[in-house]
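> Turn this into a structure:
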Amino acid sequence: MKTYRIEFTQKIPVDMDTAWDFFSSPLNLAEITPESMTFDVTSPIKKDEKMFPGMIITYKVSPLLGIKLNWMTEITHVKDKEYFIDEQRFGPFAFWHHLHRFEAIDGGVLMHDILHYAIGYGFIGTIANEIMVSKKINEIFSFRYKKVEELFGKI
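From the prediction side, this is the model:
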């Protein structure tokens, strides 16, 4: 099974507390996800609840063709105001490991995402990645980049 790696970086003109407060709230993920994906958090998460190791988050998401899928991730690691990792437990990928890093820089915070994923299904998965999955993931992160700029500004 082929595993892919994609990295995304963004500078945000806010202090670490503001960045961490926003990105460590599972409910804010829907706000920075394209509406076309109809991303809904289905876990009973309270408005002010923050991520913690072992937290299970369930979603309904329509990544392609409007087909609703169930997705479950676990927050496996959290280091306050430094990083957290979400890993898929059930969902559309054979493997999903997403590291979210935060670093204080002059004028704000550097947010760095490292995503490892695999589709499975042998050569069919490889073709699917080349035709649509990689493109869709990049579109999602491009949308997120623009949305974060709208919410917080840019450096």
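
> alpha carbons only for contacts and neighbour counts from here, please
Will do.

> which helices and strands does the helix or strand hosting E139 pack with?
Here E139, judged by DSSP states H and E, is contained in helix 134-152. Under the contact criterion of 3 or more CA pairs under 8 Å, 6 or more residues apart in numbering; DSSP states H and E, helix 134-152 touches strand 3-12.

> which parts of the strand it packs on are buried?
Q10, K11, I12 (16 or more other CA atoms under 10 Å).

> Report the contact partners of L64.
Applying CA atoms under 8 Å, 6 or more residues apart in numbering to L64 gives the contacts M37.

> next up, for comparison:
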Amino acid sequence: MKRVLQYNTEQLLSVAIEEAWNFFSTPKNLALITPPDLDFRILTKLDDGEIYTGMIINYMVRPLFGIPVRWKTEICEVNKPFSFTDRQVSGPYKTWIHRHEFIKKDNGVLVKDEVRYELPFGVLGNIGKWLVQNRVEKIFEYRRQILQRIFNPDPGSQHSHTA
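Alright, predicted model coming up:
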């Protein structure tokens, strides 16, 4: 039985769509918005250029219990500056498809993430789905907090810093 899980989130950032695109389409920035306990490392040698369709990126990550896992993703669709999609080629999930969407608003850009994933190991994998779902939620909550600091600093603070 195929059990595809889904996670959706959105966040309004107080920047122009081009600035949001420039940040999210630079693979090196992914490490900035990933929780430190994942020990996320990009293994692919990257320049400072932005993503492109067909781009392959290799990572090392420790998603659960500190166990290192190699993860390879492909940028499979790019619609600059409105959206891009990456998918897992190999890694911890049976399938992982992550669509990033950027919608221009009067007061900034709405960043939407849709993640569809399937756990490995069939029925056995589904036993731990609550653990994985909770982990995915915590990763995106961390990301939300970092993006808030970078793009929506507190206007009342005279010492606003970016990550």
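
> Closest to L115 of structure 1 out of the buried residues of strand 3-12 of structure 1?
Q10 (14.5 Å; CA to CA).

> now the closest one: how far from D106 of structure 1?
Look at Q10 of structure 1 and D106 of structure 1: by CA to CA, to the nearest Å, they are 13 Å apart.

> Check G153 of structure 1 too.
Applying CA to CA to G153 of structure 1 and D106 of structure 1 gives a distance of 15 Å.

> Repeat that for I57 of structure 1.
The value you get for I57 of structure 1 to D106 of structure 1, if CA to CA is used, is 33 Å.

> the more surrounded of those two?
I57 (21 against 10; other CA atoms under 10 Å).

> who's sitting farthest from the centroid in structure 1?
The centre of structure 1 is farthest from one residue, F123, which by CA atoms, centre = their mean lies 25.6 Å away.

> Name the SS class of that residue, please.
helix (DSSP: H, G, I helix; E, B strand; the rest coil).

> For P63 of structure 1, see how far away it is.
21 Å.

> ok, now I32 of structure 1?
14 Å.

> Please apply the same query to G122 of structure 1.
Counting by CA to CA - G122 of structure 1 and P63 of structure 1 are separated by 20 Å.

> Name the residue in those two with the higher neighbour count.
P63 (19 against 10).

> now the more buried one: how far from H98 of structure 1?
From P63 of structure 1 to H98 of structure 1 the distance is 17 Å (CA to CA).

> what's the answer for R144 of structure 1, then?
For R144 of structure 1, the distance to H98 of structure 1 - CA to CA - is 15 Å.

> repeat for W20 of structure 1
Counting by CA to CA - W20 of structure 1 and H98 of structure 1 are separated by 16 Å.

> Show me the residue at the heart of structure 2, geometrically.
Short answer for structure 2 (CA atoms, centre = their mean): L30, at 6.8 Å.

> ok, it to M60 of structure 2 distance?
With CA to CA as the criterion, L30 of structure 2 and M60 of structure 2 are 13 Å apart.

> Please enumerate the strands of structure 2.
4-13, 41-42, 56-61, 69-79, 83-90, 95-105, 108-118 (DSSP state E).

> I'd like to know which elements the shortest one is packed against.
In terms of contacts (3+ CA pairs under 8 Å, 6+ apart), strand 41-42 of structure 2 is packed against strand 56-61.

> again, but for the first one
For strand 4-13 of structure 2, the elements it packs on are strand 108-118, helix 129-151, judged by 3+ CA pairs under 8 Å, 6+ apart.

> picking that back up, mind listing what the residue nearest to the centre of structure 2 touches?
F24.

> can you tell me how far S43 of structure 1 sits from T73 of structure 1?
Applying CA to CA to S43 of structure 1 and T73 of structure 1 gives a distance of 11 Å.

> The closest residue to R70 of structure 2 other than its chain neighbours: what's it in contact with?
In space, and not counting its chain neighbours, R70 of structure 2 is closest to M60: 4.6 Å by CA to CA, 6 or more residues apart in numbering. The contact partners of M60 of structure 2, taken as CA under 8 Å, 6+ apart, are D39, F40, R41, I42, L43, P68, V69, R70, W71.
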